[in-house]
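Visitor: give the three-dimensional model of this entry:
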Amino acid sequence: MNRWLLSLFTSSATVLVFGLWIPLKALVAQELLELAWAETQARQTDTRPWPWADTWPVARMSWPDLSESMIVLEGASGESLAFGPGRLLGSDRGPGPIVIAGHRDTHFRHLKALKTGSAIRLQARSGAWKEFRVTDTQVVDSRSGRIDAGRLPSDTLMLVTCYPFDSLEPGGPMRYVVTAHAKGALAGHWREQIDTVAGL
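Guide: As a prediction, the model looks like this:
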């Protein structure tokens, strides 16, 4: 009986440690990313948050209504998404939409609280901010639905995460997509500045 209890306790402790590992890593990483973002802005160059990192900060994203702010990384590999949301689309090769992905249980766990009209702000490396307003939220089956970037207006920001939010299974085919559009007539000007200065 004692062996059974010890085994149960050990298994429970292991599950708890692994369950807390990703959120803890995400929290600590954001502190290091804040430092890298500050250096990126000060030097106006890409700054890796640690020597072996295969990604770097490209923007700061803020959700004023939720009092949330985080650093956005370049790319959306499994490793980079463990540390912060990653930019999937949007580059210095011309105008176009910005698509950012993140994990539903860490950085993008608050996406479900965004409603039509909610503000999302992005800060470029230059320090300039641009505000977007949520225009749509939807659940998409990734097996049949795709984001056709060629059909999106250039002032579009899309945030993508796995769905449902409370699922215990990692991954899955369903995605929660938040679509927002740049606020104001200066959207195109800001977009050009971001493309040129920040690589968004």
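Visitor: only C-alpha atoms for contact and neighbour calcs from this point on.
Guide: OK.
Visitor: following the longest helix that the chain contains, which helix or strand shows up next?
Guide: Longest helix in the chain, counting residues (DSSP state H): helix 2-43. Counting by DSSP states H and E, the element after helix 2-43 in chain order, helix or strand, is strand 57-63.
Visitor: got a list of contacts for that following strand?
Guide: Residues external to strand 57-63 that are found in contact with it (C-alpha atoms under 8 Å, 6 or more residues apart in numbering): 33, 36-37, 40, 46-49, 68-74, 118-125, 198-200.
Visitor: second chain to compare with the first, below:
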Amino acid sequence: MPRFVPSLAFALIGVILFGDGAYIHAKAWLAQVLLERAFDRSVATGQAVKPWSWADTWPVARIEVKRLHASATVLAGSSGQALAFGPGHVEQTVDAGERGVAVYSAHRDTHFRFLRDVTIGDEIDVTRSDGKMLRYRADRSSVVRFDQSGIDPTTDRYELVLSTCWPFDALTAGPERYLLHATLIETDSHARESGS
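Guide: Predicted structure coming up:
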């Protein structure tokens, strides 16, 4: 067997893996463009707008961390299929701005990659599809097993949790999740009054 065959095989595998990784990031980017358009139409019309005709979900919120110039449009539900296109609003958790804990989840290497750079005290803006804007302040983070989050859905506070896989630089899925906890500090009426 010629000596170049193993090298050629490794090069081909590398190209395939690179292409697969590039495809995932390109799909995530394109999905966010389509989700942004659908979200803007949802806010304008007051109706849920699907981002593409065959979608089984729709955008429900936009998350922004302005200090980091980071933004992501959130889908209804957190199935694996939904998370392939954007962050998901975890089922059976309240909407942002309601009493309890609103939980949004996304992949660490695409839509929630910015979570590694969020610091305690950062402001997180959430705009719901009904146009209501809310501001949260990041107040702590934790690393937990996926089945032991410690989140109390019955709290009487107004909280937000952003969840992604941990550690940030891992190449394979694992049982740990990084949770960024935040507390509501402003609603849209207060933000308008303060000139934000």
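Visitor: before we move on, the earlier item: okay, the angle between the longest helix of the first structure and strand 57-63?
Guide: Angular relation of helix 2-43 of the first structure and strand 57-63 on a 0 to 180 degree scale: 110 degrees, by axes from the mean of the first three to the mean of the last three C-alpha atoms, to 10 degrees.
Visitor: mean deviation of helix 2-43 of the first structure from the second structure?
Guide: Average distance, helix 2-43 of the first structure versus aligned residues of the second structure after superposition (mean C-alpha distance after the TM-score superposition for the first structure): 1.2 Å.
Visitor: the longest strand along the first structure packs against which elements?
Guide: Under DSSP state E, the strand in the first structure containing the largest number of residues is strand 129-141. Under the contact definition 3 or more C-alpha pairs under 8 Å, 6 or more residues apart in numbering; DSSP states H and E, strand 129-141 of the first structure sits against strand 119-123, strand 174-182.
Visitor: contacts for it?
Guide: Contact with strand 129-141 of the first structure is made by 114-123, 157, 163, 173-183, 187, 190, as judged by C-alpha under 8 Å, 6+ apart.
Visitor: mind checking which of the residues you listed are buried?
Guide: Judged by neighbour count, with 16 or more other C-alpha atoms under 10 Å as the criterion, the buried members of the contacts of strand 129-141 of the first structure are 114, 118-123, 157, 163, 174-183, 187, 190.
Visitor: which ones are touching the residue nearest to the spatial centre of the second structure?
Guide: Here the mean C-alpha position of the second structure is nearest to the C-alpha of residue 87 (C-alpha atoms, centre = their mean), at a distance of 3.2 Å. With contacts defined as C-alpha under 8 Å, 6+ apart, residue 87 of the second structure is in contact with 72-75, 78, 104-107, 111-112.
Visitor: before we move on, the earlier item: what's the longest helix of the first structure aligned against in the second structure?
Guide: Across the second structure, the stretch matching helix 2-43 of the first structure (TM-score structural alignment) is residues 4-45.
Visitor: from the chain's centre, how far out does that stretch sit?
Guide: Counting by C-alpha atoms, centre = their mean, to the nearest Å, stretch 4-45 of the second structure is centred 17 Å from the centre of its parent chain.
Visitor: what distance do you get for the closest residue to residue 187 of the first structure other than its chain neighbours to residue 76 of the first structure?
Guide: Across the structure, with C-alpha to C-alpha, 6 or more residues apart in numbering as the measure, the residue nearest residue 187 of the first structure apart from its sequence neighbours is residue 155 (6.2 Å). For residue 155 of the first structure, the distance to residue 76 of the first structure (C-alpha to C-alpha, to the nearest Å) stands at 21 Å.
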